Structures are given as C-alpha cells and as structure tokens.
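1. can't give you the sequence, but here's the structure:
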C-alpha cells in the first residue's frame, strides 16, 4: 500500500501576554514542537533565537495589555520562526556589540543573526513581525564523506 503524506502543514502558533515570565514557557513549547516534527537538531538554536525575539517584543512593545504571537512553521525546507507584536512604530535594528563593562543588553539581534540562516522584520497592518529562518537540512562540511 503506498504511503500518503499528511496534508496538514507543519505550523504551530502560540500567544502570550506581554510579560517576561511567559518567555520560558514559550521556549519549552517551541522545543516540544520541533521534537514532535523530528527537527530536534535545530532546537538549541531556535530556542535561543525565540527567547531573544520574544524578550525583545515583551520589553520594547509600548502597547498596553498586548499579546505577543509566536509562529513556527516549515516553508520550503526551512524552519521559520515569527514573533509578532502590535507596536508597529518600533522596528528592530541590529546594533553593535558594546565594549566590555557596558550595560547588559543590545546583543540579542547579533545572536539572532549569528544563529539563524537569515532574519528580518516586516510591518503588519496592526503591528510588526520579526522572523528568523533556519535550514532544516545542513550541507555536509568540506572534507567529510
């Protein structure tokens, strides 16, 4: 009997109140989702990027009583992580690392850029979405067989 592929897309969406205390729970849900989809090899990087993007949304969104939406889906061989919030006026900008001893913070998007294959943001009708993409299949390293 031939095997049929599921018509159900690999997509999960979570909404949380704009509070720091909810970040670890979303991180855990992202990990659970990746394991369920058989993409656990991506979990450490995706979890860390999710944590950074969600924390940025929670800290920088100036809309009172807002919710942050996190969507994870597979699109053409890439895992896409999207974090949306209703503050359209404040788009993220990649900053420069501060010198040692400077206040903590400002390095999150550098981490996102280093761990993901690509990242960016887009304006939505009522907010913004910051996204990161991760290839689900890695190219073999040079010299490996």
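-> Great, that's in hand. What you see is a predicted model; the values in this text were computed from it and never measured.
2. when you work out contacts or count neighbours from here on, use the C-alpha atoms and nothing else.
-> Will do.
3. helices or strands up against whatever helix or strand residue 132 lives in?
-> Assigned by DSSP states H and E, residue 132 belongs to strand 127-135. Judged by 3 or more C-alpha pairs under 8 Å, 6 or more residues apart in numbering; DSSP states H and E, strand 127-135 is in contact with helix 43-60, strand 78-85, strand 118-124.
4. other residues contacting that strand?
-> 42, 46, 49, 53, 77-89, 91-92, 112, 116-123 (C-alpha atoms under 8 Å, 6 or more residues apart in numbering).
5. any chance of a ChimeraX selection covering the buried ones in these?
-> Buried residues among these (16 or more other C-alpha atoms under 10 Å), as a ChimeraX selection:
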select :42,46,49,53,79,80,81,82,83,84,85,86,87,88,91,92,112,116,119,120,121,123
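6. can you list contacts of the helix or strand containing residue 24?
-> Secondary structure assignment for residue 24, by DSSP H and E: helix 23-36. Helix 23-36 is contacted from outside by 12, 14, 40, 42-43, 46-48, 50-51, 54-55, 72, using C-alpha under 8 Å, 6+ apart.
7. ok, structure two:
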C-alpha cells in the first residue's frame, strides 16, 4: 500500500500491518505480530524522517513465503541510506537507534535500489514457525474500495484522541 510521508502515514502503515497479521492468524499480542509491528514502525518512521521528498509517498509491502515474513518500505530518496550501527550518540538522545532495533529483531535486513524509479527499499525478514499455516507464498489480497474505507474508518476512530482540537495545555491529550 501507499502512504503519505507524514507521521500519520507511518502510524497508519504500522496499524494496517498489525491488522493484516491478525487476519493471517498472528493475533495482536503474539510475539510475531508485536515484532513485525515494531520493525514496521522503525522502517516507516525512517521513510518519513529521512526518505521524505515533498509530494512523494512511501510504500509498504508485507509478504509471507515459506515461513518467512518480509516487510518492505520503499521511499523516494536514494542518497540517504540507513546505518546498521548508529554513530556514537549521547545516551540521552531520543533518536538514532531505529536500525539497531531492526537489526536486533529481524533475522535479516537490507537495502535495495527502488525498481524503475529513484529511491530505495529497506526490507527486513522474520522467520516464523507456521503452526499449521501452509508454507506457500501469501501476500495481502488486493483490497476493495469497501475494505479500504472500512479499515481507514476503523483506524481513524482509534485515533480520535490525537486531533488538535482534543489537546489541552502544552499539546498533551486529556
């Protein structure tokens, strides 16, 4: 799916991946769902923060093939590549450790040039025991307009507390 290169787009991508995993038989509180959701969160946050080009979106693809989940996040900025290990940072720094988390949680990760356009794809793989799931290639079915509307409406209802008009002093939620 394609998402706007904004924090809201990254949040929506993360939630849709978690919902898709639940649909595929990996409930929200399972280690597989939680791990892939965290990896997705880091990759999409990087796409928004470091891979953003004004007016360009980022893409997310989740597949399961032969017991391996693969999450791919594609952005339009080829010159800014993620670092496997962050440079020495202040221990109080709030950023700079995302790819370290991905490298720790994923069984493999890497970077590929974007096909047929400028940019890159950052991917991560997680091997899982299928517990009765067939070991065949599974990809998200093409959503219908109704599916997209229902999913978006559901996710937006979950996010009502983050609207600016709901904020109180200092931007904090009530």
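-> Yep, it's here. Quick caveat, the model's predicted, so the values are computed rather than measured.
8. can you pick the most crowded of the contacts of helix 23-36 of the first structure?
-> residue 54 (29 neighbours; other C-alpha atoms under 10 Å).
9. the second structure: which residue goes with that one?
-> In the second structure, the residue matched to residue 54 of the first structure (TM-score structural alignment) is residue 44.
10. and the gap between the spatially closest residue to its match that is not a sequence neighbour and residue 4 of the second structure?
-> Nearest residue to residue 44 of the second structure, sequence neighbours excluded (C-alpha to C-alpha, 6 or more residues apart in numbering): residue 10, at 5.1 Å. Separation of residue 10 of the second structure from residue 4 of the second structure (C-alpha to C-alpha, to the nearest Å): 8 Å.
11. residue in the first structure matching residue 109 of the second structure?
-> Checking TM-score structural alignment: residue 109 of the second structure goes with residue 119.
12. next up, the contacts around that match.
-> 112-113, 130-133.
13. quick one: those as CSV, columns for distance to residue 100 of the first structure too.
-> What follows is the contacts of residue 119 of the first structure, written out as CSV (distance: C-alpha to C-alpha, whole Å):
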residue, distance to residue 100 of the first structure
112, 20
113, 20
130, 28
131, 28
132, 27
133, 30
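14. now the two most distant members of those residues.
-> 113 and 130 (11.9 Å; C-alpha to C-alpha).
15. more neighbours: which of those two?
-> Counted by other C-alpha under 10 Å, residue 113 of the first structure and residue 130 do not tie: residue 130 has more neighbours, with 21 against 16.
16. how close does the equivalent of residue 44 of the first structure over in the second structure sit to residue 83 of the second structure?
-> Matched by TM-score structural alignment, residue 44 of the first structure corresponds to residue 34 in the second structure. Using C-alpha to C-alpha, we find residue 34 of the second structure at a distance of 23 Å from residue 83 of the second structure.
17. map the residue nearest to residue 44 of the second structure across to the first structure for me.
-> Under TM-score structural alignment, residue 10 of the second structure pairs with residue 23 in the first structure.
18. what does residue 59 of the second structure give?
-> Using TM-score structural alignment, residue 59 of the second structure pairs with residue 69 in the first structure.
19. element containing that match, please.
-> Going by DSSP H and E, residue 69 of the first structure is part of strand 67-75.
20. what does that strand contact?
-> 9-18, 30, 54, 57-58, 79-86.
21. how about the residue minimising distance to the centre of the second structure, nearest residue that isn't a chain neighbour?
-> Centroid-nearest residue in the second structure: residue 40, 2.6 Å away (criterion: C-alpha atoms, centre = their mean). Nearest residue to residue 40 of the second structure in three dimensions, chain neighbours excluded: residue 14, at 5.7 Å (C-alpha to C-alpha, 6+ apart).
22. roughly how far does that neighbour sit from residue 97 of the second structure?
-> Noted for residue 14 of the second structure: a distance of 18 Å to residue 97 of the second structure, by C-alpha to C-alpha.
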